[in-house]
Each structure stands twice: as structure tokens, then as C-alpha cells.
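Trainee: I'd like to go over a predicted model; first the sequence, then the structure.
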Amino acid sequence: MSVSDLSSRTVLVTGATSGIGYQTARLLAERGATVLVHGRTAEEAHAATDRLVTLANVDEARLRPLGADFTRLEEVERLAHRVLAEHPHLDVLVNNAGMAAPERHTVTADGNEIAFQVNFLAHYLLDPALTSEPGGRVVNVSSVLHRTGSIQWSDPNRTRRYSRLAAYSQSQLALTVFAADPRVTAVSVHPGICATSLLPLYAHEGVAPAEGAAHVVRLCDPATEIVNGAYYDREHRVTPAPVALEERTVKRLSKLADVLVGQTA
């Protein structure tokens, strides 16, 4: 396989209907990959694949639309089961779906702070959909804001003290820590400050989403060697927040996530 050829790869991209996720799906499909295009609903996923075909001239045969609302964990579980049934040899899971925490404290029907669930817990639950065969990997689209975050172990839903920036940063820190889980081969990447719906959390201006997506796609390429748990700021491997490298934190987060997604014994 050449560096530019991904025709033997199957990739699930969450949050692929807009922004970095949409552009990631486009770039992967243009390089020959079969892309599972996830959206909040089946209708949104189909609309995204239609745009990729008509506007980006992507081969329709390379696209598979999938819907699941990450604010409902039962839908995430159904998505995981469907992927396992229809694509048992998934090569890459791109954990891209994300949202800015709302101004007001918001809890999902599953009982979790909404940004923590959408940005982290849903992806934690999805992870079993990734093949365990050699070469499989997870690419977490994280954020430089993970460095400002802290995980409130006794109150992850932040019911006692809430701010949208703290909630968002906590979710990104959790996603970055998750990459160091030894049960998966995973990396995290800050794709840069891009002109997406999340831009107001960072700055007034950002680069085109396609520029950020290129950094994600590079890590999907098997020609790019990765080290489990590595963190990238765009194309450069850098050291993440110190807590993200602590084995104790990785284990503690896994236990917390199991409780919050209802996977306790």
C-alpha cells in the first residue's frame, strides 16, 4: 500500500456531517477508504453522504451513512452492534463527534453532563466496535484545552459547580487520557483552531476545517507509525497534560466511565 492509497481501509468517523468530521470523511474517501459517515440522525448522515457525492465528487460506493444520537447511550450501543455486524474488520475509529458545553448545566436522559457524554462517554462505549486485529487504531480528535481541564472524580457531572468551559475541558481531558488505555491502540490530536461551531471556545478566527482534517487523516494512515497514547498538536507529537500520562488516572477514568455508561458488574 502506498501512502496515498487507503482502498483497503474501513474507517468510522463520528460527527461526520459537518466541520472537521465531514472533511475527514471526504479526504479519506478521496484516498479510497470505505467511510462510515456518522450523524446524529440517519437523515443527517444521508444528507452528508449526498453532499460528499454531489459537491465533492466522492464515489458513493465508498460511503456508508449511520445515525446515532450520542445524548442517548442506547443509540450508541445500537450503532456499535451494527458496525460490528456489518463491518467486523473496522480498521480505524475516528472519535470526532463533539459539542460545546451549553451555558446552562444540562444532563442527558442517561444522567450524565451532556458534554461529558457526547464528547467522551459515547466514544468510550463505541470503542468495542474497533477491530482487535493488527493495524487497527483509534484517533481521538481532542483539544489543546485538555490542558486546562480537570476531572471532577466525585462530581463528574459538575452539579455543584458548573461552567461551560470547565465542562468542555474536562471532556477533552478525558478523551485524551482515554488514548492511553492499554486495551486500545489510540492517539489523540489537536487539529488546530478551525472555523467550526466550536470556534467561539477558542478564538475569533480559525483555519479551514479541511486543514484540521488533514492532521486527523494522517494518523489514520497505516504508513504513519503511532505510539499508543501519543498526543499530537497538529502534525507534531508533543507531551500532553501530565495527568494524561498517569497510569493511575487511566485506570481510574476507565472505572468511572464503566459506572457512568452502566457497564458495572
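Mentor: Good, I have the coordinates.

Trainee: please make it C-alpha for all contacts and neighbour counts, starting now.
Mentor: Noted.

Trainee: just confirm residue 219 is within a helix.
Mentor: Yes - counting by DSSP: H, G, I helix; E, B strand; the rest coil, residue 219 is found in a helix.

Trainee: now do it: how many residues are near it, please.
Mentor: Residues contacting residue 219 under the criterion other C-alpha atoms under 10 Å number 24.

Trainee: so what's it closest to, chain neighbours aside?
Mentor: Nearest residue to residue 219 in three dimensions, chain neighbours excluded: residue 139, at 6.9 Å (C-alpha to C-alpha, 6 or more residues apart in numbering).

Trainee: list the contacts of the helix or strand harbouring the one you found.
Mentor: Residue 139 belongs to strand 137-141 when assigned by DSSP states H and E. Residues outside strand 137-141 that contact it (C-alpha atoms under 8 Å, 6 or more residues apart in numbering): 91-96, 130, 175-176, 179, 184-191, 216, 219-220.

Trainee: grab the nearest non-local neighbour of residue 156.
Mentor: Closest to residue 156 by C-alpha to C-alpha, 6+ apart is residue 113, at 7.6 Å.

Trainee: the residue nearest the centre of the chain: what's its closest spatial neighbour, skipping adjacent residues?
Mentor: When C-alpha atoms, centre = their mean is applied to the chain, the residue found nearest the centroid is residue 95 (1.6 Å). Closest residue in space to residue 95, ignoring its immediate chain neighbours: residue 140 at 4.7 Å, by C-alpha to C-alpha, 6+ apart.

Trainee: let's bring in a second model and compare:
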Amino acid sequence: MSPTLPATLSGRTVLVTGATSGIGFEAARMLVDSGATVLLHGRTPEEARAAVDRLIAAAGVDGALLRPFAADFSRLEEVENLAHAVVRDHPYLHALVNNAAMAAPERHTLTADGNEIAFQVNFLAHYLLTTMLEPALTSEPGGRVVNVSSSLHRTAAIQWNDPHRTRRYARLAAYAQSQLALTVFAADPRVTAVSVDPGVCETGLLPLYGHEGAPAAEGAAHVVRLCDPAVEIVNGAYYDRSERVSPAAAATEDRTVKRLTKLADLLVGHTA
């Protein structure tokens, strides 16, 4: 069942990470169609600008409502620069969609920051970005964060003593760990946040799940619904598409939330 999209988001500003393709691109299109100002994030300035141009050409949207931003999430310094740029230009942010994600590579890979690459791109970069945007998200009532997660978080365990999986690496386990961490992070009390599994869609992550998926727009609709201030949310809630369900037990444990915060602060601390 398709969710009801917002009638209007006029006057609201939303940052969507990973918005140059897939669910992120479709979410940006739906948000700007609803009248929101969309800060469209891409890995490079060229990719972000090209996505803005595609939206203007294909959807006929008002280009004044689209603002391109860029950061390579495999480099925490670029994430920090992104946060500074957003706050400088948009001190009031109504919603942040943490959507950017990558499939963990076949071979164990560390970033220049020393973190396992899927853990950094899918979780740590969003952790750093969200915490740095906290003033913009909480400057007015109703600011919210929507973490685009995955049902695979239920299969995961966070390797607290070896989060970079240097001793034992498996692609699917690394990806699932990043999704569990992102889901746990939604329960952080500093900002109001939820997680949503948009379903298996035709995106770059499809090979992790199988060979067939729904159109990306279908998954994006479940994400955009949660950006609507008319939809009441509870901090830490988890949605399977439009239905609120219980996440993995770890995602509701206060002890796990605090432990993850401590770990993430340690891993991003040298740039924060």
C-alpha cells in the first residue's frame, strides 16, 4: 500500500544525503514537488549539480528550491565541511534524511580515516553529520531525522572490540552491522529520529538482497512520508515501509545507545 505523500511542505528545508540516484533522488523529487527546499547531497559537486539539473529537466521543478551540496562520506573531513556549509546557509533545518549508503566491498577496505568503509559511509558519516547539524535541527520545534535502514539490521551484531572487522571480515556482516548502528542511532536523545526500511528496491544495493526489487520511487515514498510534520513520530521508532514495527532488540536498549555513542565519538573525534 502506497503511503500518502505530504500535500505541502512549503517553507520547510530538508537535506537528503545520497540524493543523486535511487531512493535519495526520488525522495528529493517528491520533496521538492511538495514545495520543500531540498538540499541535495552528492559525492562530488559535479554529481550533485547533475542531479539538480536532471530534476529540473525531468520533473519541471522550481530550480530555486534545489541546492546542491557535496561530500565524499569516505572522508570525514568532507562530512565536517558539508555540515559547516549547511549550517552557514540554512541555520534552520526541518528534516535530515540519512540515506547515503554503499554495499560493503568483497575485500576488507579501510578509509583514510582508518574505519571499515561501509561502517563509515553508512553510519559514522551520518553520525558526524547529524550531531553537527543538531543546532539547525533543534532551533525550531519539530525538526526530525529519518534514517534509511534495512531489515538486514536484524541479522547483525556490532563488534564492539573490532568494529572495523580486521580479524574476521564478511561483506554481508559488515553491511548489516552498519545498518544496525544506524538504527540504534535513531534512539539517540539529542534529536528526534526514526528509522525506516523502504523495502527492497531497484537501487545500487539490490545485489545484496536478490535480483528483483520495487521501483525506487516506491521506497522513497515511505521515506518522504516521515518528513511530513503532520505525521507524528516517536524518537527511536522503526518502520517497515509504512508500518511501525519493533526493531532488533539492541536498537531499543539504552545501554547499547550509550555504548554506540561512545564508540562513534571515539572514531570521528579527531575531526569533530
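Mentor: Here it is on my side, so go on. Note that the structure is predicted; figures quoted are calculated from it, not measured.

Trainee: what do we get in structure 2 for the residue nearest to residue 95 of structure 1?
Mentor: The equivalent of residue 140 of structure 1 in structure 2 is residue 147 (alignment by TM-score structural alignment).

Trainee: any figure for the gap between that match and residue 124 of structure 2?
Mentor: Residue 147 of structure 2 sits at a distance of 13 Å from residue 124 of structure 2 (criterion: C-alpha to C-alpha, to the nearest Å).

Trainee: which helix or which strand is home to the residue lying farthest from the centre of structure 1?
Mentor: Centroid-distance maximum for structure 1: residue 160 at 27.5 Å, with C-alpha atoms, centre = their mean. Counting by DSSP H and E, residue 160 of structure 1 is held by no secondary-structure element, helix or strand.

Trainee: need the counterpart of it in structure 2.
Mentor: Matched to structure 2 by TM-score structural alignment, residue 160 of structure 1 sits across from residue 167.

Trainee: now do the contacts for its match.
Mentor: Applying C-alpha under 8 Å, 6+ apart, no residues contact residue 167 of structure 2.

Trainee: residues near the residue nearest to residue 219 of structure 1, how many?
Mentor: 23.

Trainee: cool, and residue 88 of structure 2?
Mentor: 11.

Trainee: name the residues that touch the helix or strand it falls within?
Mentor: Assigned by DSSP H and E, residue 88 of structure 2 belongs to helix 76-89. The contact list for helix 76-89 of structure 2, computed with C-alpha under 8 Å, 6+ apart, reads 69-73, 113, 125, 128-129, 132-133, 136, 268, 271-272.

Trainee: could I get the full set of helices for the stretch 1-150 of structure 2?
Mentor: Secondary structure of the stretch 1-150 of structure 2 (DSSP state H, counting those that start in this stretch): helices located at 22-33, 45-59, 76-89, 117-119, 125-132, 134-138.

Trainee: re earlier: what's the mean deviation for the strand holding residue 139 of structure 1 versus structure 2?
Mentor: Taken over the aligned residues, the distance from strand 137-141 of structure 1 to structure 2 averages 0.2 Å (mean C-alpha distance after the TM-score superposition for structure 1).

Trainee: and the angle from that strand to helix 19-30?
Mentor: 150 degrees (axes from the mean of the first three to the mean of the last three C-alpha atoms, to 10 degrees).

Trainee: residue 175 of structure 1 contacts residue 142, correct?
Mentor: Yes - between residue 175 of structure 1 and residue 142 a contact is recorded at 6.5 Å, counting by C-alpha atoms under 8 Å.

Trainee: so what sits against both of these two?
Mentor: residue 188.

Trainee: what is the burial count for the counterpart of residue 48 of structure 1 in structure 2?
Mentor: The alignment partner of residue 48 of structure 1 in structure 2, by TM-score structural alignment, is residue 51. Counted with other C-alpha under 10 Å, the neighbours of residue 51 of structure 2 add up to 22.

Trainee: got it, and residue 116 of structure 2?
Mentor: 24.

Trainee: that one maps to what in structure 1?
Mentor: Under the alignment (TM-score structural alignment), residue 116 of structure 2 pairs with residue 113 of structure 1.

Trainee: so its match touches residue 106, yeah?
Mentor: Yes - the pair residue 113 of structure 1 and residue 106 passes the contact test of C-alpha under 8 Å, sitting 5.8 Å apart.
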